[in-house]
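Colleague: Sequence isn't available, so here's the structure alone:
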């Protein structure tokens, strides 16, 4: 490694050796225009590209916000670093050792240093110790190679009490800062520290610049919640971070496409299969900040969520938001109700890669396909769904693509393209909270309130919750946010032995905090007992609703028979059989 002492020589060396187009291309989707390259500015929101990169003069310049400079200035701006830190980063990039350049540590940089240290120790426990054998075998049996486990620095937070706390203390690290960084917690009653992660496989989370800032941790057993994330900190903000973006930048730039997924282990598995342009959400929320970040690297987004109903509903929700923000949106719906990891295990990497390359459907076409059954059986829903699809079509700006989508939806719904296109420019731009997004498969009667009531009971009587936790799954709590709060509530109670609502609420994600605040205000009757809980579980499991479900399927089957729709008759008959087996009365 070359060592450089003179700062001026080092700057010259960086400018000469760093390929400016290639480096900035990791962050911005660039197109060659004459002697320069053009893209959307990463420093301000814009729809028309005004960000220029000139490889001859080794400078960038945005004519929209007037930011300009060398690759050093770009790194300082894009990664919120000082000039000295940018020089150090770029020197490392070209293999030059910097002598005599130091930077004062900030609390945030110390938190990242702690996370890097703990990530290495968890990884060591997983791959090098007897305690990690069970977790390592579990991962290998799920199809993760040792090479992937090592490259992703997957680890194991051991069962041992205070393992992380003691490691940090022996290392001479500030425990209060570790609390603020989300690595450990503090018990206010006993005034001592405890580990946030125990007996869990850890998947490290990096910020968009590649520094370790948190973990997703998966239980090894049947504990709930199955997954927990680092709580919100100064360096880890779920509304700002896309999992794996720092590693995916180059693949996104090359493919001109970004694929969004749900589970972080799924992202790792898909990445190992050869599909590198994948990122994951932190939970289920897709924020405006996320979308603005996406727009700096590509205009093409594909949503690949689980193949179950919850995954399809999430694709609807996020698909509309991305379309509205001017992106080209596509869907990959994993067949047979599988998640991507399961699909790879069942069919192999080659078939999965073929599916990713060739299985994409434009978001509007996907939505139209998903809503057609609902529309055929109910005239009111037909009208609502047509209005919804007209709104989706209004977001499509490419005239050729729009014409094709109009033809597809028109044929599917037997409605003229002219009617679908009528007054598109006058479709109101409703705020998100007023927009009605159709459910992919409408429930037979509203269950949301009962799920909320059941959670409220558990907030006030955790003993009832613990007695029934084995019977409560995502089939009972079908609301993603309610189920997430429930799982975290069980974990909190098992960890602390009591429920301090204020402390518990502070550890939730923002949208979960808002939901919990509403639930806390709900009043329930006194005298709730196990018999009432049993009634709720029976109701929410679908046992009582199966009769209504079969009645609706019977009506839909009659319509299909009248239309002589053989495929629809087969599909509905199979649904009827499954429901009858699942809910025998």
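Modeller: Ah, there it is. Here the structure is a predicted model, which means the values were calculated and not measured.

Colleague: Could you use CA atoms for every contact and neighbour count after this?
Modeller: Fine.

Colleague: and residue 3, what element?
Modeller: Here residue 3 sits within strand 2-4, counting by DSSP states H and E.

Colleague: I'd like the next helix or strand past that strand.
Modeller: Downstream of strand 2-4 (by DSSP H and E), the next one is helix 7-17.

Colleague: helices or strands next to that following helix in the packing?
Modeller: Counting contacts by 3 or more Cα pairs under 8 Å, 6 or more residues apart in numbering; DSSP states H and E, helix 7-17 packs against helix 83-93.

Colleague: buried sites along stretch 73-80?
Modeller: Counting neighbours by 16 or more other Cα atoms under 10 Å, one finds that the buried residues in stretch 73-80 are 73, 74, 75, 76, 77.

Colleague: And for stretch 251-264?
Modeller: For stretch 251-264, a neighbour-count test (16+ other Cα under 10 Å) marks 251, 252, 253, 256, 257, 258, 259, 260, 261, 262, 263, 264 as buried.

Colleague: for those residues, which one is nearest residue 53?
Modeller: Taking Cα to Cα as the measure, residue 253 is the one of the buried residues of stretch 251-264 closest to residue 53, at 15.1 Å.

Colleague: Turn the buried residues of stretch 73-80 into a markdown table, including secondary structure and distance to residue 483.
Modeller: Output for these, formatted as a markdown table (DSSP: H, G, I helix; E, B strand; the rest coil; distance: Cα to Cα, whole Å):
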| residue | secondary structure | distance to residue 483 |
| --- | --- | --- |
| 73 | helix | 45 |
| 74 | helix | 43 |
| 75 | helix | 41 |
| 76 | helix | 41 |
| 77 | helix | 40 |
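
Colleague: Below is structure B, check it against A:
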């Protein structure tokens, strides 16, 4: 495992690269008011400070900073967290970089990562150097008029300019088995280290090695800090495989990076949206045409890590795919994960036979930009595809379309937008809107295209259940003694909301280990964006719970009842399925489970009545 993977706060803490007591020390010595005031003007408002939110446009201040709790929260966009979170979001840096900035401000000495992992640190540095060496070799091949002629001919045919060749540091691997090996050996680099860097492969015949990339155009892949972490390589003819990419190494993990982000990040932040295409050439052609707020996913479905990387720069995504069916289905596979991460999504479907590269070459960057400006919102795009696939005039077709649309709609966080789309879906399919609302209540993210849903998301949690979970977390954050009371009654997995479940797990861990439970320190243990925002929202709530013990008991009761109710519903469905399938053994097992749950429910109700009396 390489140092780049330690950027996530969870890994930094768990692997001991920066001990939690050091992070706590930094937070204790930091003043979040002073920190944020160094970036934006704050105005005193009672015990807190207010300002116009730096993360979204607003006229009336809704951004609040609490000196008592050492957190910030925006009531407008929901942004929130501790001092680390503010630096990460405002400066668009990773957790480790935010820690370094605050450590410097507070004069807290950080342990050296190199000292803690000397062997790995040296190896990581070697890998970066070797990638630079390889990139220089490939570039020199391309710039040489003789050896680089095949690549020059190809690039000229694809209309790639000399400026783009230099900017993207394109290269060429000659048609030889040991071109890079010889070049590296002359500079004291062994074949074994090239193999570990993913640039050479061991021969099956003897103990020798050979170049991974041969007679291919080379695309260096950079991280967001301009370091070369891997390479992509394309054939110059129609042979297969068309692309060969670097394997995973200690500094490169597939699905954690986006091609071209190192060049595009400033333009993305300025435009406040990012265009996502599939291939290297798609990205290069558009960038060369003046469309600079663009990255490439390299033909794979977007991952959570890639999306969170983009969220440092924008919350709006425009996805551009080929007009073929595979491209359209790839778009659908990505929709839900983007929505779940809180991004606004629009989609572009290119004309038949075109990809972004060919379209830019035909119509220029301005033509491509116009296409992007006319992108459809996710609802319209997906509905159009489904109307092509199913007949909306038949009951079966309506059912299919609804079953595909509702999981996506259920993930839209804005209630007004969700309601508008639901109304439009009802009108387009000539279905009663109330019927759709009933079906929507049953949906908890089941999605047929790309991944198995979290089983906990299948549970049907009422609005009361969600409120109960939020109150429990609020009470535990306000009074750490109550954490033990909740732990005795509920496992953290009993909480159905995924974000709340993460927070509760950390609260339980802190309590067991006897750690100081304060919101700003709890936040440091959470490596996603939604958890700190939820904590800051709950802590910023002005509601006062007068009888905490009664509120605690009531909320625990609601959680238990809701869990039992949902488990019973699931068992009822499974029992019906077993009866239809004449699976007597399974039916007997399910009926026993159902009976046990009924007894458990009755026992809980009896206990509650006794406690009330």
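Modeller: Cool, got the structure. If you're wondering where the values come from, they're calculated on a predicted model, not measured in any experiment.

Colleague: ok, now how distant is residue 80 of structure 1 from residue 156 of structure 1?
Modeller: Between residue 80 of structure 1 and residue 156 of structure 1 the distance, using Cα to Cα, to the nearest Å, works out to 31 Å.

Colleague: Check the secondary structure at residue 301 of structure 1 for me.
Modeller: For residue 301 of structure 1, the assignment made with DSSP: H, G, I helix; E, B strand; the rest coil gives strand.

Colleague: And residue 234 of structure 2, by the same measure?
Modeller: Classification of residue 234 of structure 2 by three-state DSSP places it in strand.

Colleague: Return the residue of structure 1 aligned against it.
Modeller: In the superposition onto structure 1, residue 234 of structure 2 corresponds to residue 218 when matched by TM-score structural alignment.

Colleague: who touches the residue nearest to that match when sequence neighbours are not counted in this structure?
Modeller: In space, residue 218 of structure 1 comes closest to residue 227 once its chain neighbours are excluded; the distance is 4.6 Å by Cα to Cα, 6 or more residues apart in numbering. With contacts taken as Cα atoms under 8 Å, 6 or more residues apart in numbering, residue 227 of structure 1 has the following neighbours: 216, 217, 218, 219.

Colleague: Could you do residue 24 of structure 1 as well?
Modeller: 71, 74.

Colleague: Now do it against residue 540 of structure 1, distance only.
Modeller: From residue 24 of structure 1 across to residue 540 of structure 1, the span is 52 Å (Cα to Cα).

Colleague: Equivalent analysis for residue 550 of structure 1, please.
Modeller: Where residue 540 of structure 1 is concerned, residue 550 of structure 1 sits at a distance of 16 Å (Cα to Cα).

Colleague: Likewise for residue 81 of structure 1?
Modeller: Residue 81 of structure 1 is 51 Å from residue 540 of structure 1, where distance means Cα to Cα.

Colleague: quick one: which of these two has more around it?
Modeller: Set side by side, residue 81 of structure 1 and residue 540 give different neighbour counts by other Cα atoms under 10 Å, the larger being at residue 540 (21 against 16).

Colleague: whereabouts in structure 2 does stretch 127-139 of structure 1 align?
Modeller: When stretch 127-139 of structure 1 is aligned against structure 2 using TM-score structural alignment, it corresponds to residues 143-155.

Colleague: just stretch 313-325 of structure 1 next, same as before
Modeller: The alignment places stretch 313-325 of structure 1 over residues 329-341 of structure 2 (TM-score structural alignment).

Colleague: in the stretch 51-200 of structure 1, which spans are strands?
Modeller: 51-54, 59-62, 68-69, 96-98, 155-157, 184-187, 192-195, 200-206 (DSSP state E, counting those that start in this stretch).

Colleague: what's the second one in contact with?
Modeller: Think strand 59-62 of structure 1. Contacts to strand 59-62 of structure 1, defined as Cα under 8 Å, 6+ apart, come from residues 20, 41, 50-54, 67-71, 74.

Colleague: 7 Å - rerun?
Modeller: Residues external to strand 59-62 of structure 1 that are found in contact with it (Cα atoms under 7 Å, 6 or more residues apart in numbering): 41, 50, 51, 52, 53, 54, 67, 68, 69, 70, 71.

Colleague: before we move on, what about the shortest one?
Modeller: When contacts are defined by Cα under 7 Å, 6+ apart, strand 68-69 of structure 1 is touched by residues 59, 60, 61, 62.

Colleague: hang on, the earlier thing: can you tell me which of the contacts of strand 59-62 of structure 1 is closest to residue 560 of structure 1?
Modeller: The nearest member of the contacts of strand 59-62 of structure 1 to residue 560 of structure 1, counting by Cα to Cα, is residue 41 at 52.3 Å.

Colleague: count of residues packed around that closest one?
Modeller: Applying the criterion other Cα under 10 Å, we find 26 residues in the vicinity of residue 41 of structure 1.

Colleague: No further questions, thank you.
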